[in-house]
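S.K.: Model the structure of this input:
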Amino acid sequence: MALNTRFQNETGSAARQLVEAYLQAAQTLLGQAHPHDAQLGQDGNTGVFLLQSGDQHLELQLSANGVISLRDFGLARRIAAASVPDPGPSSGSPSDPLSHPDQQEPLS
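M.R.: Okay, the predicted model is just below:
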């Protein structure tokens, strides 16, 4: 979450608000998108499901005991960075809890 939001060491209610906004945005994406790719783990019992809608992506991980967890959520990764125009520096709007002022490069 710290990599994909404007989190800057907030504590208390400010941190709680960021976490709530982050989880709400992830839940919204879960309700809008369908998995477009899945990767089966080498053990055959685990997997990762990839969802994307607009400029956001989400990864769900299925554990060997059947637990589904949020593995990653944030701005969609650029697949072909050379073919995507550079949007320039991001201002990181304080009203958008998912914006991150330094989010210019893929998260890979």
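S.K.: hey, let's count contacts and neighbours off CA atoms from now on
M.R.: Noted.
S.K.: For the nearest residue to Asp72 once chain neighbours are set aside, which residues are in contact?
M.R.: Among residues not flanking Asp72 along the chain, Glu59 sits closest, at 5.0 Å (Cα to Cα, 6 or more residues apart in numbering). Contacts here follow Cα atoms under 8 Å, 6 or more residues apart in numbering; on that basis Glu59 touches Val48, Phe49, Leu50, Leu51, Leu70, Arg71, Asp72, Phe73.
S.K.: one more, for comparison:
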Amino acid sequence: KMAYWFHRNPLKATAAVNYELHGVSTNDSTRKIFSDLRMTRTKLLEMLTDPSNTKDTVEKAAAEYLSLLQGMCIPIDTSEPENKLRKLSKYKWTNTLLGNIPV
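M.R.: Coordinates of the predicted model:
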């Protein structure tokens, strides 16, 4: 069955994202967002490699990280078409067929 073949690796490796955007983060609120993103991403990646963490703990850390990512995508002011932070970071995941090199 092909459905099982495509889902044999549920966790994909990602390229490092450090959220160091010195020229872009011009005020304290954007620096805080990038700092929080860095910390929550590191925390989540450490949790994923430790099998002693409970499902609830990992889900909470994932939700925290994803909510910060969502904050970069959704505009704060509803009159703006998009958040300006949206396109600043590029995320790369591995391809199951090509191995652990992010593409």
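S.K.: what's the TM-score for these two chains?
M.R.: After superposition, the two chains reach a TM-score (TM-score structural alignment, normalised by the length of the second structure) of 0.28; 50 aligned residues with a Cα RMSD of 4.1 Å.
S.K.: I'd like the next helix or strand past the strand or helix carrying the residue nearest to Asp72 of the first structure.
M.R.: Taking DSSP states H and E as the criterion, Glu59 of the first structure maps to strand 56-62. For strand 56-62 of the first structure, the following helix or strand on the C-terminal side (DSSP H and E) is strand 68-75.
S.K.: Next, the angle strand 56-62 makes with that following strand.
M.R.: If you take axes from the mean of the first three to the mean of the last three Cα atoms, to 10 degrees, strand 68-75 of the first structure sits at 160 degrees to strand 56-62.
S.K.: and strand 68-75 of the first structure, which residues are buried?
M.R.: Asp72, Phe73, Gly74, Leu75 (16 or more other Cα atoms under 10 Å).
S.K.: any idea how far Ser13 of the first structure is from the last one?
M.R.: Summarising the geometry, the distance separating Leu75 of the first structure from Ser13 of the first structure, computed by Cα to Cα, to the nearest Å, is 25 Å.
S.K.: The first one too?
M.R.: Taking Cα to Cα as the criterion, Asp72 of the first structure is separated from Ser13 of the first structure by 23 Å.
S.K.: Chain neighbours aside, what residue packs nearest to Lys43 of the second structure?
M.R.: Using Cα to Cα, 6+ apart, the closest residue to Lys43 of the second structure is Ala61 (7.4 Å).
S.K.: buried sites along the helix or strand hosting the one you found?
M.R.: Using DSSP H and E, Ala61 of the second structure maps to helix 55-73. Residues of helix 55-73 of the second structure classed as buried: Val58, Ala61, Ala62, Glu64, Tyr65, Leu68, Leu69, Met72 (neighbour count, 16+ other Cα under 10 Å).
S.K.: who does the helix or strand where Leu30 of the first structure lies touch, helix- and strand-wise?
M.R.: For Leu30 of the first structure, the element it lies in under DSSP H and E is helix 12-32. In terms of contacts (3 or more Cα pairs under 8 Å, 6 or more residues apart in numbering; DSSP states H and E), helix 12-32 of the first structure is packed against strand 47-53, strand 56-62.
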